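> For reference, the sequence and a predicted model appear below.
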Amino acid sequence: MVLVSVILLTKYYYLIFFKMSVELKFEDKKFSVNIVWLRDSCRCPKCYNSSCSSRITTIDQFITNIKIQISSCKQENNSVLVEWSDGHSSTYDIKWIYDIWTSNNQSKIIPHHCFGKELGSLPPRLPIDCVNQKKGQQELMKSLLKYGVGIVTNVEPTVEATENVIRCLAIPQSTLFGTAMWTVGNKEGHVDTAYLNVPLVVHTDSTYFCESPKVQIFHMLERDSNGTGGESTYVDGFKVAEILKQENPTHFKNLTEIEIESEYIEPGAHYKCTGPVIKVNKTTGEIYQIRFSINDRSPKPPTRIQEFYESYAHFVEILKREDLYWKQLLVPGTVLFVNNWRLFHGRTKFTGRRFFCGCYVSESDFSSRARVLGLIS
């Protein structure tokens, strides 16, 4: 009985994996494609509903498809023509196959890890009239992808005008701080240090959310002319991580592996999220997110606790270096877009009234817009 099972199991895998791949050529590049994926990705009207961009696949059909082999395969001009062992025919665009098969879902724009002053000098300052057009929206998105900062000028200092600018890029993300836009300086509705006049250590926002916002937007609407302080501070977290890796690869590795819990508590709300300080793409090894808020850590001890504290202390020590800081006063008329997965922001202590608005944009909406604009795959 055992022998029969082995034979049947072997036969089953033989059917699926007798031929695992087919070799194709795009321009002067040869590459191999898995045939199960190729059949699963057929875009003919029987397999794909192009009107709603959805596969037409039942569970039984899927099981059948992974057992099917290629009867013939040939390339003609820019097309790949496949005849399958069950009689089905598929036609593919060779560039479409190549782009998907070789894609690693990365941005076409290589991030420039910035020292502090570069954050203020390298990103272009785009007037509002420019951002109302597609080309200007591409430039704003490119700046966010490359430097982690986008700057739009000549904006009327109102919540409504600010929201209109933001919606050129993406839909504002609703959180407990606002259904879309939020304001700071005219209310004390949340138990959060951002609503006080105390200094704020540089940090990324919402480390306690399972999907922390990808982009944060700031626009100073009113500023007390007799007020003092309130200088905004920014640090490129990717640069901090890069320096950490150079100075101590073990500390860097620890912060990509050891997870810590962050939390936010106020009446009627208790948010928690656990993850590493530095998130790395497992395929490419590139950093894609920094989760850093020294004040929002919960009391739950991390695993490998001594390794964590030593590595985190090194990370924090790097954050004290002045050449990493960009400091400026937010002014009415200039809207600042900040990549919250990359840039730390903070503030010095202040007196007088500061009234500004802003919102968050989710990673999902940000990436959707970047794809529509042709900037990421």
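Yes, it's here.
> alpha carbons only for contacts and neighbour counts from here, please
Fine.
> pretty sure Ser90 contacts Ser79?
No: in this structure, Ser90 is not within contact of Ser79 by Cα atoms under 8 Å, at 10.1 Å.
> Which one of the two is surrounded by more residues?
Ser90 (19 against 15; other Cα atoms under 10 Å).
> Give me the nearest residue to the more buried one, chain neighbours excluded.
Distances taken as Cα to Cα, 6 or more residues apart in numbering place Val82 nearest to Ser90, at 5.2 Å, with adjacent residues excluded.
> by contact count, what packs against the strand or helix carrying that neighbour?
Assessed by DSSP states H and E, Val82 sits inside strand 79-84. Packing partners of strand 79-84 (3 or more Cα pairs under 8 Å, 6 or more residues apart in numbering; DSSP states H and E): strand 70-76, strand 89-93.
> Using TSV, lay out these together with distance to Tyr48.
Listed next are these as TSV, based on distance: least, Cα to Cα, whole Å:
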stretch	distance to Tyr48
strand 70-76	19
strand 89-93	11
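> Determine which stretch of these is the most buried.
strand 89-93 (a mean of 17; mean count of other Cα atoms under 10 Å).
> Below is structure B, check it against A:
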Amino acid sequence: MAAGAGFSVASLYYSQPMLGLIASDLHAQGGGAGLVPTVTQLGYALGILLLAPLGDRFDRRSLILCKSALLALALGGAALAGQLPGLLLTSLLIGLAATLAQDIVPAAAALAPEARRGQVVGKVMTGLLLGILLSRVVSGVVAQAWGWRTLYVLAAIAVALMGVVLARALPRFAATTTLRYPALLGSLWRLWREQPSLRRAVLSQSLLAVGFSAFWSTLALMLQQQLGLGSAVAGAFGIAGAAGALAAPLAGRFADRLGSTVVARLAIGVALVGFALLLLGGGLSAAALLALLAISALLFDFGFQSALVAHQTLVYGLLPAARSRLNALLFTGVFIGMASGGALGTLALARWGWQGVAALATGAAAASLLVRLRRA
């Protein structure tokens, strides 16, 4: 299930390092190729809001297998796209189908004993997070060596094989509600209104996502402007992020023992320290700045991923019959935070330089901690 979550969510990010090759091959003018990751993320956002809640209404196993087949077909279609509009359409479908990751995690929570739920969720989230962090590295290497279409073909094969494995391994899941689809979506607002713990978890994680996205959205541009370094160096910082992702199972284990709220507060504190270190970057030599960035990325990635697992464990324990809907609300909030952080980070870099980005990320993490410290 961890591998399944990783392969599916990685599909969202494969295109980013390949945009230059895609634009050249499809003769996309005026930055049209840049719409590919945007449309993919849009599809994912729509899928989280409109499709993820179906996990409470139908057998999650069937949903996971259907989405696996759709994702494999969409990736294969992307490899065959002859023009940009065709690639944009398949990218939208990739985003929609990649939400099977948001079916796998609640399924893992449902299968886990209550005493080990955090640990199990943490292990599955490790696969998901490694898929996010390593997908760009893999796609860049494969596309450079064998072309961007080859990457999509290999991705389609990997997802298809993953679907076969999940079909053999997963049990069936009983539906936890009989609500019709409009009422199912309408219940999202009721859950949001009636669950203050859910609101605090979503707001806290979303604020942390603002700082996380602000850093990663502007890092490559800052390295190029200040140090004259290319995208390969920026991509290498993903290794530090991948190391931070290994915090997920540890966070889940401690969430089972100490409680999700305690772990979330500690994790946000670690992320806050990581972001605050960025404020010390002014006037450093290139080597010292790179070292500081690596340490900061390791710390705030560790904190962000640990807080996410703690918040997921907390949210899944609120109403077991509504886990898919609760998960949809949590990740909708995280997505909004990511999108806002990317936009605000770019604005901060343009107006106030890298110190502005550091201040934004630190302030967002501090606000996240304040939300988490509030008592019910």
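Cool, got the structure. Computed from a prediction, not measured in an experiment: that's the story for all the values here.
> what TM-score do we get after superposing?
Overlay of the two chains. TM-score (TM-score structural alignment, normalised by the length of the second structure): 0.25; 161 aligned residues with a Cα RMSD of 7.2 Å.
> neighbouring contacts of the strand holding Val82 of the first structure?
68-75, 89-94 (Cα atoms under 8 Å, 6 or more residues apart in numbering).
> got the angle for that strand vs strand 70-76?
If you take axes from the mean of the first three to the mean of the last three Cα atoms, to 10 degrees, strand 79-84 of the first structure sits at 170 degrees to strand 70-76.
> Strand 79-84 of the first structure to strand 89-93, inter-axis angle?
Computed by the same axes, to 10 degrees, the angle between strand 79-84 of the first structure and strand 89-93 is 160 degrees.
> list the buried ones in strand 79-84 of the first structure?
Neighbour counts over strand 79-84 of the first structure (16 or more other Cα atoms under 10 Å) mark Val80, Leu81, Val82, Glu83, Trp84 as buried.
> Which one of these is nearest to Gln61 of the first structure?
Trp84 (14.0 Å; Cα to Cα).
> measure the closest residue to that closest one other than its chain neighbours to Asn34 of the first structure for me?
Leaving aside its sequence neighbours, Trp84 of the first structure sits nearest to Ile70 (Cα to Cα, 6+ apart; 4.6 Å). Distance of Ile70 of the first structure to Asn34 of the first structure, given as Cα to Cα, to the nearest Å: 11 Å.
> Also Tyr234 of the first structure?
From Tyr234 of the first structure to Asn34 of the first structure the distance is 46 Å (Cα to Cα).
> Neighbour count for those two, which is higher?
Legend: neighbour count by other Cα under 10 Å for Tyr234 of the first structure and Asn34, higher for Tyr234 (23 against 14).
> In terms of secondary structure, what does the strand or helix carrying the more buried one contact?
Here Tyr234 of the first structure sits within strand 232-236, counting by DSSP H and E. Packing partners of strand 232-236 of the first structure (3+ Cα pairs under 8 Å, 6+ apart): helix 116-121, strand 200-203, strand 325-328, strand 343-347.
> Output the contacting helices and strands for the very next helix or strand once past the second one.
Next helix or strand after strand 200-203 of the first structure toward the C-terminus (DSSP H and E): strand 215-223. In terms of contacts (3+ Cα pairs under 8 Å, 6+ apart), strand 215-223 of the first structure is packed against strand 335-339, strand 354-361.
> So for Trp182 of the first structure, which of these sits nearest?
The nearest among these, by Cα to Cα, is strand 354-361 at 5.5 Å.
> ok, then the element right after that closest one?
helix 363-372.
> List the buried residues in that next one.
Across helix 363-372 of the first structure, burial judged by 16+ other Cα under 10 Å covers Glu363, Asp365, Phe366, Ser367, Ser368, Arg369, Ala370.
> Nearest to Lys272 of the first structure, out of those: which one, please.
Nearest to Lys272 of the first structure among the buried residues of helix 363-372 of the first structure is Glu363, at 18.5 Å by Cα to Cα.
> Next one: the closest one from Tyr12 of the first structure, what distance?
42 Å.
> Repeat that for Gln61 of the first structure.
From Gln61 of the first structure over to Tyr12 of the first structure (counting by Cα to Cα), the distance is 16 Å.
> now swap in Glu163 of the first structure and tell me
58 Å.
> which of those two has more neighbours?
Using other Cα under 10 Å as the criterion, Glu163 of the first structure and Tyr12 rank with Glu163 on top: 18 against 13.
> what helix or strand is Leu188 of the second structure on?
Going by DSSP H and E, Leu188 of the second structure is in helix 181-194.
> Mind jotting down where the strands sit in the stretch 151-300 of the second structure?
In the stretch 151-300 of the second structure, no strands are found when defined by DSSP state E, counting those that start in this stretch.
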